[in-house]
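> Can you look at this prediction? I've put the sequence above it.
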Amino acid sequence: MDQALFNSLIDISASPAARKGRAEMMLERARWAATVFDRYDRDATLRIAEAVAEAAHARAGEFAEKAVAESGFGVAAHKKIKNELTAKPLVAHYRDADYVNPRVDEARKIVEVPRPAGVIFALTPSTNPIATINYKVLLALLTRNAIVISPHPAVKETSVEAAEELARAAEAAGAPAGVIQILAQPSIPMVEAFMTSEKTNVILATGGTPMVRAAYSSGNPAIGVGPGNAPVFVDESAEMTAAARRIVASKSFDNSVLCTNESVLITLSSVAGQLKRALKSAGAHVCSDEETEALRRFLFHPRGFNIEAIGRDATWIAQECGIRVSPDTKILVAPITQIGVEERLSKEKLCPVLSLHVTETRAQALSQARAVLRLTGAGHSAAIHAADEAVIMAYASTVEAYRVVVNAPCSQGAAGFATNLAPTFTIGTGFFGRSSIGENIGPQHLVHWTRIAYGSEADVPFGNFHGLGRSFRGALPRAPADGVPGSASAPSAPQPQPSAMSGMDSATRDELRRLIAAELRDLLRK
């Protein structure tokens, strides 16, 4: 990495006090916005979310092209699709869900009152920057939370422009000022200051393992995700032509930068030849042993995966490896004979290269699919193409994944865009992946509920709570300027509190900095 670029990343010119002060001002403004937003009724909340979704949809194509131009990888047409899917369809999916009004359960004599998290600090990746911003902003708005976004440095200009567009749309629709904010100059110390501040209520982390671990070790509540490495099993009961078409479409989508894409294809020797022919007809190039070795050398260096290949076209990768392919080749299929740490091609590959492993029996296939996820990607996603329900159930019960996509593209299916799973750009990896949540992250994870519970005895009458709840009344108080309350209606400035970092020992603080630095160093090159 260029030293000047890395110096700007670690923000060596600003003093720790200045960085902390800037973070605290943004967070105080967000906290004010969240306090005001908590007063809104459901209709006002939905109007704001719908306006923001409309704004995101309107410029989906423009921001897709800008993201590809700035980051240098991916397919603009596919990013446009992702940007659109995380706009109006996302709001439509949750339109009937109510995260604003109390829920009354007369039979159990319980009333549940929604309590938004408050201030969300959201990390976004370089691979899906605008779609992730759309998604996290709308989740925050649907639950009346304020959000501060830390964009990936490799695509920060486009991210800032997109987030500011959403902020303007939200405020024009009546949202309090400061409900959507973004760091214009993200840096390691700034990320550190936000992640450890007591004014941050929850961290919504999307990124590599080091960043997610840093979020969990920050001292604040965090919702994080782990890496993917999805196995896909094509059983002999599958319809081969359809399976091949779906796999190639999924693996080539946005040049395979989604963590839900298929990584290792497993099939049986009885149908391997038929499947290979179907893959070729669908646009795949099946590599020879020599070509597979060339791919292995190019994709994996002694330090790890070659990040130059991330999000690149299959034809570009083939050219770099000296492999002659048709100009319309969509993916490269690399046959491998084993799965494990010794075979680097059985690891995650965020590029249109799909490993292929052939087994003799279904039992072996299921065991190898389980091994793929145990190597990396535990708890994430898996896919199967089959017509035999017993095989599907056995597969789902064997692999350590919380999403098993059946007869659909895994990239889109696990993310909820080609299945009826909840649409998401943050995949919970659960206990298998050392995460607290195993389902697709949605607005329900950004609101908790205060439960009013009456005595269960029959002689204790239950009250009438129908029609009670928050309502939007009158003009909004003036927003604080640079974190300073602007009117008597705004929350008073809190007394200075010790930084969360001050309560951490030096070893923990150094480890947090090291993890964040490792994540940003690696991903800046993408």
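Okay, I see it. None of these values were measured; they are calculated from a predicted model. Numbering: from 1, shown residues only.

> Going by C-alpha atoms from here, please, whenever you check contacts or count neighbours.
Fine.

> unless I'm mixing things up, residue 49 is touching residue 90, no?
No. Using CA atoms under 8 Å, residue 49 is not in contact with residue 90; the gap is 9.9 Å.

> overlap in contacts of those two?
Residues touching both residue 49 and residue 90 (CA atoms under 8 Å, 6 or more residues apart in numbering) are residue 138.

> out of the two, which sits in the more crowded spot?
Comparing residue 49 with residue 90 by other CA atoms under 10 Å, the one with more neighbours is residue 49, at 30 against 23.

> Summarise which helices and strands the host helix or strand of the more buried one is packed against.
Element membership for residue 49, per DSSP states H and E: helix 42-58. Judged by 3 or more CA pairs under 8 Å, 6 or more residues apart in numbering; DSSP states H and E, helix 42-58 is in contact with helix 76-85, helix 88-93, helix 129-142, helix 156-172.

> what about versus this one:
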Amino acid sequence: MQMNKSAQTNEEVAATISTMMEKARVAMDQIYDYSQEQVDELVQAVAWAIYKPGNTEKLAQIAVQDTGLGRYDDKVTKKRRKTMGTLYDLKDEKSVGIINKDEATGITEIAKPVGVVGAVVPSTNPGATPANIAMMALKGRNAIIIAPSPKGLTTSKLLLSYIHEELTKLGAPLDLVQVLPEPVNKAKTIELMKQVDFLTVTGSRNNVRLGQTSGTPNICVSEGNVVSIVDATADIQSAAHKIFLSKTFDNATSCSNDNSVVIEAPVYDEMIRALQKEGGYLCNQVEKDNLQASIWTADGKRNPETVAKDPAVIAQAAGLKNKKAEEATFFMVEETGVGEDYPFSGEKLAVVLTVYKAKDFTDAIDISKNILNYHGRGHSCGLHTSDESHIERIGLEMDVSRLLINQVQVSGNGGSFDNGLNFTLSMGGGTWAGNNTCDNLSYKHFLNVTKVSEVIPEVVPTEEELWGTYWEKYGRA
């Protein structure tokens, strides 16, 4: 009897997703002949739905209230900044019909939708991430179904109501954007992964793995564990301030928050003092042990009670009683090792910065590589320096998709108005991280492109052009 009930439940889940898929396909058919101008208005509508004064604040308030993660002010800032930046990136970009024509090659490129997009989004960004991905998906005339975390469902549903309100103004089909109905659970999310045409997963390692093994074409992205190097030539005060901003933003909910800093020995003490001036509290060994016990349980699992919490909550949980600790903006722990026996070397989702001392720049690169090979391989790292040779060297040696020089990692990795990276809340780590892309997620990932090839004047290379240099070195025998 229990088996029949379970099978029926699975059938109901499949039917629920199938119904949503049917609605999404109908909505897509209705906008297939939209002009570029009409498509761009869809994108503007989604952007305004989250950016609109009052909406932003309400979404941030509910996100903090229901998930218990992050900070209200920073969530407001994130929603506005990411939305404005993404809309700016999408403005004037072609995504409908002929998007490029190259007379020299005879190739004409025509953009087509990828289909119904499934977007699995994390509890850390239940408002900003769905809106960000929806803008990109609609830019390609796709429909999107959002799968929030259970704690983020209320925020995502409110966002959906705001989006539908704006789509109504345009006379556009509301089923272009849907959210999984409650109760949101693993069964529905996995079924969605199977049924959609294209999938993106932003969040936990387990969810990303499920997405990548779902059998659905996907652009699932990796975990972060940002490490920044401060070399002996860096502007110490500037570097400390930028690392402080990155470490503390939204209580470290982002994959791009600094998790570790590797400091060259000649400026180590100076850098520690600069970080302390930014409100950082350097724990002694006993305090470090207490902090570790409050962040991880005895079996090594992350304690949810200290995930993305205010510094005062962390201090209380770790029993840090002195005034400086209670008033700290973030905490620092000195570390020498990397790996499972050194949990502070991994991603923490907490306002805790792990500090390493490096003998020289070579040692700093080696330490950083070890950290990223343990957690966050392929994602990103940073360098604070005034030495151009160090910039070139680290770029050649570090296997990361993003390397930020003298920047605030948390606001730069996902795109910034003062760098050339496109705005996103989902960042690939390349094959280093087992991802299909090393790019920042963009609207281009939500386009199929038909390449129309026409005949051009024939160009046939000579044997000399192809093998001439080889023959010169090794002969023709």
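Perfect, thanks for sending it. Values in this document were obtained by computation on a predicted structure and should not be read as measured data.

> before we move on, back to that, okay, the helices and strands packed on helix 42-58 of structure 1, which one's buried deepest?
helix 129-142 (a mean of 27; mean count of other CA atoms under 10 Å).

> Have a look at how far, on average, that one is from structure 2.
Compared with structure 2 after fitting, helix 129-142 of structure 1 has a mean deviation of 0.8 Å; criterion: mean CA distance after the TM-score superposition for structure 1.

> what packs against the helix or strand following that helix?
For helix 129-142 of structure 1, the following helix or strand on the C-terminal side (DSSP H and E) is strand 146-150. Contacts defined by 3+ CA pairs under 8 Å, 6+ apart place strand 146-150 of structure 1 against helix 16-37, strand 119-123, helix 129-142, strand 180-182.

> hang on, the earlier thing: next, the angle helix 156-172 makes with the helix holding residue 49 of structure 1.
Per axes from the mean of the first three to the mean of the last three CA atoms, to 10 degrees, the angle that helix 42-58 of structure 1 makes with helix 156-172 is 150 degrees.

> May I have the residues that are in contact with the equivalent of residue 279 of structure 2 over in structure 1?
If you follow residue 279 of structure 2 across to structure 1 using TM-score structural alignment, you land on residue 283. Contacts were defined as CA under 8 Å, 6+ apart; by that measure residue 283 of structure 1 touches 248, 328, 329, 330, 331.

> Run through the strands of the stretch 351-477 of structure 2 in chain order.
For the stretch 351-477 of structure 2, the strands defined by DSSP state E, counting those that start in this stretch occupy 352-358, 378-384, 400-405, 447-453.

> Could I get those strands in CSV, plus columns for distance to residue 464 of structure 2 and mean neighbour count?
Formatted as CSV, the strands of the stretch 351-477 of structure 2 follow (distance: least, CA to CA, whole Å; neighbours: other CA atoms under 10 Å):
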stretch, distance to residue 464 of structure 2, mean neighbour count
strand 352-358, 52, 24
strand 378-384, 41, 27
strand 400-405, 38, 21
strand 447-453, 28, 15
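
> Please report the distance of the match of residue 279 of structure 2 from residue 314 of structure 1.
10 Å (CA to CA, to the nearest Å).

> how about whichever helix or strand residue 278 of structure 1 is part of: buried residues?
Assessed by DSSP H and E, residue 278 of structure 1 sits inside helix 272-282. Neighbour-count burial for helix 272-282 of structure 1, counted by 16 or more other CA atoms under 10 Å, picks out 272, 275, 276, 277, 278, 279, 280, 282.
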